[in-house]
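In: this is a predicted model, with the sequence first.
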Amino acid sequence: MKRWTLSLVTLFWSLTAIADTDLSELGNRYFSAWAATQSPDATEKDVEHYLSFLKADVAHQHLPYDSDDSRLPDGKESIRKGMLFYLGSHSEYEAILKQVIPAHNAIAMTYTTSSKGVHPQTNELVKLHYTTMDVLEIEDGKIAIIRKYEK
């Protein structure tokens, strides 16, 4: 009986470690894809690659600017539209991933970004440097909810 219990506990720990590794890898790949969309030479192909990580009805909450975390049928399409509007607006961009923390069906990640560019609507020069935490909720291997917190 003790062997069965030990075997089951070992199997559970092994499966948990594998799941955490998969989520960590997903977090790293997601971050790389997102950062590529922000670079000065980003293309529509980069945006589409990033969008491939998201569910069609993905929710995107960006606190404190956007408090709505509703999942809508056109969530992915709304993100595409916004990203294409700002595509190529950075003349300088750097993102540094600090930490990826996997948990059950979510990933928390922290990173810093620095950017400089001209806002496509106002034509004003914008320089930004900030630290961000993203919390990504995963469903069926895709990102269903993005919660973005900036400092």
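Out: Looks like it came in fine. Residues are numbered from 1 along each chain as shown.
In: CA only for contacts and neighbour counts going forward, please
Out: Noted.
In: all strands for this structure, in order.
Out: 54-63, 90-103, 106-118, 125-139, 142-150 (DSSP state E).
In: and residue 70, which of those is closest to it?
Out: Between residue 70 and the strands of the chain, the tightest spacing by C-alpha to C-alpha is seen for strand 54-63, at 5.6 Å.
In: can you give me how far the closest one is from the chain middle?
Out: Strand 54-63 sits 10 Å away from the centroid of its parent chain (C-alpha atoms, centre = their mean, to the nearest Å).
In: rewinding a little: could you dump the strands of the chain to TSV with mean neighbour count and distance to residue 73?
Out: Shown next, in TSV, are these (neighbours: other C-alpha atoms under 10 Å; distance: least, C-alpha to C-alpha, whole Å):
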stretch	mean neighbour count	distance to residue 73
strand 54-63	20	4
strand 90-103	16	26
strand 106-118	18	21
strand 125-139	16	15
strand 142-150	20	11
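In: second structure for comparison follows:
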Amino acid sequence: MKCKLSFLLIIFFSFSARADETLDLKLFAQSYYNAMTATQAPNAGAKELEAYLALLTDDIGNQHIPYQPDDSRTPDGKKQMRKGMSFYLGAHTLFESTLLNTFVFNDTGFAIRYKNYVKGIHPQNKQPIEYTSTMMEVIEIENGKVAMIRKYHE
């Protein structure tokens, strides 16, 4: 009985201590950027995709104007992202990215601005692609995970 009580008290206090800790959003933004860009690498696979998805809530909202104008959060948001991102895994033959800026907004979000250079074969139409883009992602955080992603092109 004492062992069970001790175990429950340890669990209670570890969750209490965790609740008092604040998430270092500057560090989290760097981890997010690293995980996100790893999914774009030519050799990216399920391991990189799952590492990225682990940072997201299950009901993640994702808006990428003009491609995804709807910013609704749905219970299967992460499942939808996994399906969409899996289609493009390995499509790049070259991917370079540079993080330009990180902006932190109190403890509820951050924005990252980065520049990509991409070459590859589009998985749907099998045509060669090559482009450079500067993006900004505005990220909203809930309970230590990414709850909303809004992507903007420069």
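Out: Yep, that arrived. None of these values were measured; they are calculated from a predicted model.
In: could you get me the TM-score between them?
Out: The TM-score (TM-score structural alignment, normalised by the length of the first structure) is 0.85; 133 aligned residues with a C-alpha RMSD of 1.2 Å.
In: returning to what we had before: the strands of the first structure: which one's closest to residue 3 of the first structure?
Out: strand 90-103 (28.2 Å).
In: which other helices and strands does that closest one contact?
Out: Counting contacts by 3 or more C-alpha pairs under 8 Å, 6 or more residues apart in numbering; DSSP states H and E, strand 90-103 of the first structure packs against helix 2-38, strand 106-118.
In: that strand against the second structure, how far on average?
Out: When the second structure is overlaid, strand 90-103 of the first structure sits 0.6 Å from its aligned residues on average, using mean C-alpha distance after the TM-score superposition for the first structure.
In: any idea how far residue 135 of the first structure is from residue 100 of the first structure?
Out: 10 Å (C-alpha to C-alpha, to the nearest Å).
In: common neighbours of those two, please.
Out: 107, 108, 109 (C-alpha atoms under 8 Å, 6 or more residues apart in numbering).
In: residue 13 of the first structure -> the second structure?
Out: Taking TM-score structural alignment, residue 13 of the first structure has no aligned residue in the second structure.
In: returning to what we had before: can you list the helices and strands packed on strand 90-103 of the first structure in JSON lines and add distance to residue 70 of the first structure?
Out: JSON lines is the format used below for those (distance: least, C-alpha to C-alpha, whole Å):
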{"stretch": "helix 2-38", "distance to residue 70 of the first structure": "21"}
{"stretch": "strand 106-118", "distance to residue 70 of the first structure": "17"}
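In: hmm, back to that, among the strands of the first structure, which comes closest to residue 78 of the first structure?
Out: strand 54-63 (9.5 Å).
In: just the angle between the closest one and helix 2-38, please?
Out: Inter-element angle recorded for strand 54-63 of the first structure and helix 2-38: 80 degrees (by axes from the mean of the first three to the mean of the last three C-alpha atoms, to 10 degrees).
In: in CSV, list the strands of the first structure along with distance to residue 5 of the first structure.
Out: Below are those laid out as CSV (distance: least, C-alpha to C-alpha, whole Å):
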stretch, distance to residue 5 of the first structure
strand 54-63, 38
strand 90-103, 24
strand 106-118, 28
strand 125-139, 30
strand 142-150, 33
